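# show me the folded form of this:
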Amino acid sequence: MRHTILFSLLLFFLCASAQAQPKYEVRAAWVTAVYGLDWPQTKAITPASIRKQQAELIEILDKLKEANFNTVLFQTRTRGDVLYPSAIEPFNSILTGKVNGNPGYDPLAFAIEECHKRGMECHAWMVAIPLGNKKHVASLGSQSVTKRQRDICVPYKNEYFLNPAHPGTKEYLMKLVREVVSRYDIDGVHFDYLRYPEHAPRFPDSYDFRRYGKGRSLAEFRRDNLTEIVRYIYKGVKSLKPWVKVSTCPVGKYRDTSRYSSRGWNAFHTVYQDPQGWMGEGIQDQIYPMMYFQGNSFYPFALDWQEQSNGRQVIPGLGIYFLDPREGNWTRDEIDRQMYFTRKHQLAGQGHYRMKYLMDDTQGIYTELADNFYAYPALQPAMPWLDKVAPSAPSQLTATTANGYTELSWTAATDNDPKNAPLYVIYASNTYPVDTTLPENIVAQSIRGTGYTYASLYPWRNKRYFAVTAIDRYGNEGPAVQAVK
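Got it, this is the predicted structure:
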């Protein structure tokens, strides 16, 4: 009997791996800047060290591109400090070794440009509520929000936090978001720690509760406070650039399911988040629940997120850091099973925490993704709740080959919206017409011009035929134009 079960499991995974990879899937990685955990390792204090710091990020992005990742969650705000020149908060000291030290370039602009060169989205990952411990806050001096806007900050257990109950908190966070969304060609805003501290019955909001509670329980009051912040920011972003994705990474279990307990650690009761309510109300485009669990602590809760998603994109965060024996005792087959599961049940994709373990290829996780799960590229899933209209096809596609290079050029799609110019996807194969439904035929995506130079890494793998489609910032892909046979 045991051998029969093992054979059945093996057969299932072999069949699953043989299935066609999805053409649309979010493949994300968190690039952590706090403490320089993923980046940067070098302080930017001289022209040479600036170039080295930038080269470290390029190495990370090249690694992701080689494995067909398409989404970078780039840490943009840590705890009361940022990684771009801001009129509101100081530069993070990790860039130069000193608070508000100018690194000599704009790290966020650099990250966005380099992501876009590689056809990847860049999302600004921003820590929301925590402001750091007393030592960190003191290091920021007069530039700390605790000094600039004392009324929206509260101390709790040797740390400082923005007070979710104060109406000024949502406005302060939106000021930061407005800086990023209005100044940069960012693809998404991704909020971390948009929650209360866990198990915080004595969090100092009793005054606000008495003033604004209006008959609700304390738990309801706190959940409503976080929901109002999410709602305010979502609407604010959409008024600026409606295609910019708004997402959070909530605690990985919403609450107990009908059969499985969350064991006292969940979003709804422990930290007062209501992400399923946010998706139901339509004030999230994506969520990345931090599902750093194994077995029945993962699978039923992943299904619960998907069943309550209201059509929004659920991208489970996978705890690949537990593959490091210093972090946990996981073996890679646990991550493999979670990958198969998320695809089988048609979740929108996967996020990988953190980048270091991809760079180190811990237990072969990077190799497995590059060679198996992400062997072919994937496009971003569409967001039909925002826009359903696909752009028209580009026209007059020509392909000219010389010296091993093929120069493609085409005429832009005619329904070009100057505020939301379509991007282009390049397809190639050895059969005509090129089948644009197959991810293995994707050569490049998110091309921002009307030309592309194609050359295979191995000349004997060069393709003969080409096609191009237009795709808008909402993920709607139009019909293809084929190069003349």
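# going forward, measure contacts and count neighbours with C-alpha atoms only.
Fine.
# max-length helix in this protein?
helix 218-240 (DSSP state H).
# which element is encountered next along the chain beyond that one?
Using DSSP states H and E, the next helix or strand after helix 218-240 towards the C-terminus is strand 245-248.
# not counting that next one itself, show me its contacts.
Residues from elsewhere that reach strand 245-248, judged by C-alpha atoms under 8 Å, 6 or more residues apart in numbering: 187-192, 194, 234, 237, 284-289.
# again, only using 6 Å
Residues outside strand 245-248 that contact it (C-alpha atoms under 6 Å, 6 or more residues apart in numbering) are 188, 189, 190, 191, 192, 284, 285, 286, 287.
# closest to residue 132 out of these?
residue 192 (13.8 Å; C-alpha to C-alpha).
# residues touching that closest one, list them.
Residue 192 makes contact with 126, 127, 248, 249 under the criterion C-alpha under 6 Å, 6+ apart.
# which one of those residues sits closest to residue 475?
Distances from residue 475 to the contacts of residue 192, taken as C-alpha to C-alpha, are shortest for residue 248 (19.5 Å).
# once you drop chain neighbours, what's closest to that closest one?
The shortest distance from residue 248 to any non-neighbouring residue, by C-alpha to C-alpha, 6 or more residues apart in numbering, is to residue 191 (4.5 Å).
# next SSE after the helix or strand containing that neighbour?
Using DSSP H and E, residue 191 sits within strand 188-192. For strand 188-192, the following helix or strand on the C-terminal side (DSSP H and E) is helix 206-212.
# quick one: residues contacting the nearest residue to residue 72 once chain neighbours are set aside.
Distance criterion C-alpha to C-alpha, 6+ apart; nearest residue to residue 72, sequence neighbours excluded, is residue 122 at 4.9 Å. Residues in contact with residue 122 (C-alpha under 6 Å, 6+ apart) are 72, 112, 187.
# ok, so of those, who is nearest residue 460?
Minimum separation from residue 460 among the contacts of residue 122 (C-alpha to C-alpha) is found for residue 72, which lies at 31.9 Å.
# one more, for comparison:
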Amino acid sequence: MRRPLFLLPLFLSLLLLSTGCGSRKSVVQKAAEKAYEANYKVPRREVRAVWFPTIYRSQYARMTVAELQSDLRQKVDRLAELGVNVIYFQVRPEADAWYYSPYEPWSRFLTGEQGRAPEPLWDPLAFMVKICHERFIELHAWINPYRAVADVGSAVAPGHPSRKHPEWFVRYGKQLLFDPGLPEVRAYTCRVVRDIVTRYDVDGIHLDDYFYPYPIAGETFDDDATYRRYGAAFASKGDWRRDNVTRLIRDLSRTIHSVKPYVQLGISPFGIYRNERTHPIGSRTAGLQNYDDLYADLLLWDEEGLIDYVVPQIYWNMGNKVADYTELVLWWSRHIHHAQLVVGQHVRRTMDGGQLHPKLVLAAEHTAGNAIWPGDDLWGVSYRGIADQLHRDYWPLPALLPERPYPATMEPFPEPERDAAVLRGSGRQELVWMDDLPLPPGQETAYYVVYCHKRGTSLRKALDPENIVGRTHDTRFRPLDLGGTFKVAFTITRIDRFGHEHVIAREIKAVL
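Below is the predicted model of the structure:
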């Protein structure tokens, strides 16, 4: 798809105003110009994620259980139609739960009153996992690790952790936050996450940008007592705070991967790591900084292999004077070496700026995909028609998720190709194949992919996304009846929980 060029002169003038001189400028400018004019090439493997927020969505609490289930199903159906393959579903907005939790109360955003169970009793997280997997979408449970009360003026249930352990919390502005410096807070958070990963078939645990709080003018985050108790070995309070967050990420990574190695830990940080004027490693930006202001050391987490993916929220437009989108995409792509890099995209700023095309071109060239904020702007009447534009011009074909490496302790299973055949009966044809052999944990089948192509096609060409005619959880598939005049062949693959694709049968001949 080629982008109309009528906005290009305005875009270039903004870019020239926003960037300094020197060699870095020319690299960024050339990348931006190229993206603005280039045709978009649909990647075969790509993350197409959407954030599904629940905080401050009061409409859900006004619905009956049947209405809410219908609403969730309709939204997931719409995202599946668009080609979305990952949903970050917010299940713990403020130390509460959109699922049955033995540790934290039901969310007020679910039932209207914190601690009140839905009637009749049901489990939204289990429901979402089921309907997402039925539609071949990964479900990542999105939690907020430190926010405990979003507004101290709201009622807090007796079973809330702030009632049980008030000594764990710090008030900051209108919020009540877990104190990240307390070891018991880290241990508690890991118990909550272990429970989710153990009991639910989630594909990932997702944390957003709320680590230490965003600075509020005139406010101080009062953790002096905790610092005196635990911070003596550190050169500064900033170093101690960063270590506190890193310890949590280490503990969460160990917790998750010890229970289910294939479950991912993903982070969606604020879009700037550091500014170059603060440290030479930084980007040519002038905004808030993860490292210095939120005490989140993303590069260290990536270097240590603690996280499976990172989704920096690059919510600025190309040419922005404070934080330029192109500069940041290139910066993150140079500095993330182990985790999958996905770009967080802001719907309204992108569409208002007329920059959907160049932004997605840059993301496709330099990263593993995109995450769209917020999902609210995609379902129903989408904002400025972005949903239809995504599906028509950028996501016209299904995309497999990028594969992730197996853990060092896991050996790939050398499974053989299987028997498969086209059976005919009752005027219909059905493609069938053998059930799975016993497979190692994590290498079990998530779903099967069926490709239809010309006979004698090479395997590489056979596995082109244009040849995908179906996905299924069963070992059978009914192809379309095209009148019995087309001689074709099928290739069947299976996708495991790490995203690896295994060919299980190929060149199964049929006449459609």
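# which residue in structure 2 aligns with the residue nearest to residue 72 of structure 1?
Here residue 122 of structure 1 is matched to residue 139 in structure 2, going by TM-score structural alignment.
# quick one: the helix or strand where its match lies to structure 1 mean distance?
Using DSSP H and E, residue 139 of structure 2 maps to strand 138-143. Here the mean offset of strand 138-143 of structure 2 against structure 1 after fitting is 0.4 Å, by mean C-alpha distance after the TM-score superposition for structure 1.
# can you map out the strands along the stretch 351-485 of structure 1?
With strands called from DSSP state E, counting those that start in this stretch, the stretch 351-485 of structure 1 shows them at 395-402, 405-411, 423-429, 442-447, 451-454, 465-471, 477-482.
# what's residue 408 of structure 1 aligned with over in structure 2?
Matched by TM-score structural alignment, residue 408 of structure 1 corresponds to residue 431 in structure 2.
# now its match, nearest residue through space, not along the chain?
With C-alpha to C-alpha, 6+ apart as the criterion, residue 431 of structure 2 has its nearest non-adjacent residue at 4.5 Å, and that residue is residue 422.
# follow-up on the earlier one: ok, now which ones touch the residue nearest to residue 248 of structure 1?
If you count contacts by C-alpha under 6 Å, 6+ apart, residue 191 of structure 1 has them with 125, 126, 127, 248.
# mind putting these into a markdown table with neighbour count and distance to residue 260 of structure 1?
Putting these into a markdown table (neighbours: other C-alpha atoms under 10 Å; distance: C-alpha to C-alpha, whole Å) gives the following:
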| residue | neighbour count | distance to residue 260 of structure 1 |
| --- | --- | --- |
| 125 | 24 | 31 |
| 126 | 26 | 31 |
| 127 | 22 | 30 |
| 248 | 24 | 24 |
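# dump those residues into TSV; add distance to residue 464 of structure 1 as well.
TSV is the format used below for the contacts of residue 191 of structure 1 (distance: C-alpha to C-alpha, whole Å):
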residue	distance to residue 464 of structure 1
125	41
126	44
127	47
248	43
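# residue 5 of structure 1: which of the residues you listed is nearest?
Distances from residue 5 of structure 1 to the contacts of residue 191 of structure 1, taken by C-alpha to C-alpha, are shortest for residue 248, at 38.4 Å.
# how many residues are close by the nearest residue to residue 407 of structure 2 once chain neighbours are set aside?
In this structure, residue 407 of structure 2 finds its nearest non-sequential neighbour in residue 261, 7.4 Å apart by C-alpha to C-alpha, 6+ apart. Neighbourhood size, residue 261 of structure 2 [other C-alpha atoms under 10 Å]: 18.
# for the aligned residue in structure 1 for residue 268 of structure 2, grab the count of nearby residues.
Under the alignment (TM-score structural alignment), residue 268 of structure 2 maps onto residue 249 of structure 1. Look at residue 249 of structure 1: counted by other C-alpha under 10 Å, it has 21 neighbours.
# and residue 334 of structure 1, what helix or strand is that in?
For residue 334 of structure 1, the host element (DSSP H and E) is helix 332-344.
# list the buried residues of that helix.
By 16 or more other C-alpha atoms under 10 Å, the buried positions in helix 332-344 of structure 1 come out as 332, 335, 338, 339, 340, 341, 342, 343.
# distance check, residue 151 of structure 2 against residue 266 of structure 2.
To residue 266 of structure 2, residue 151 of structure 2 is 26 Å away according to C-alpha to C-alpha, to the nearest Å.
# of those two, who's got more company?
Using other C-alpha under 10 Å as the criterion, residue 151 of structure 2 and residue 266 rank with residue 266 on top: 24 against 14.
# now residue 284 of structure 2: closest residue in space that isn't a chain neighbour?
Going by C-alpha to C-alpha, 6+ apart, residue 284 of structure 2 has residue 276 as its nearest residue, at 5.4 Å.
# who are the contact partners of the one you found?
Counted by C-alpha under 6 Å, 6+ apart, residue 276 of structure 2 has contacts 282, 283, 284.
# next one: the second one from residue 360 of structure 2, what distance?
Separation of residue 283 of structure 2 from residue 360 of structure 2 (C-alpha to C-alpha) stands at 20 Å.
# again with residue 462 of structure 2
The gap separating residue 462 of structure 2 from residue 360 of structure 2 is 26 Å, by C-alpha to C-alpha.
# do the same with residue 395 of structure 2
Remark: distance between residue 395 of structure 2 and residue 360 of structure 2 (C-alpha to C-alpha) = 11 Å.
# show me what the residue nearest to residue 248 of structure 1 lines up with in structure 2.
Using TM-score structural alignment, the partner of residue 191 of structure 1 in structure 2 is residue 207.
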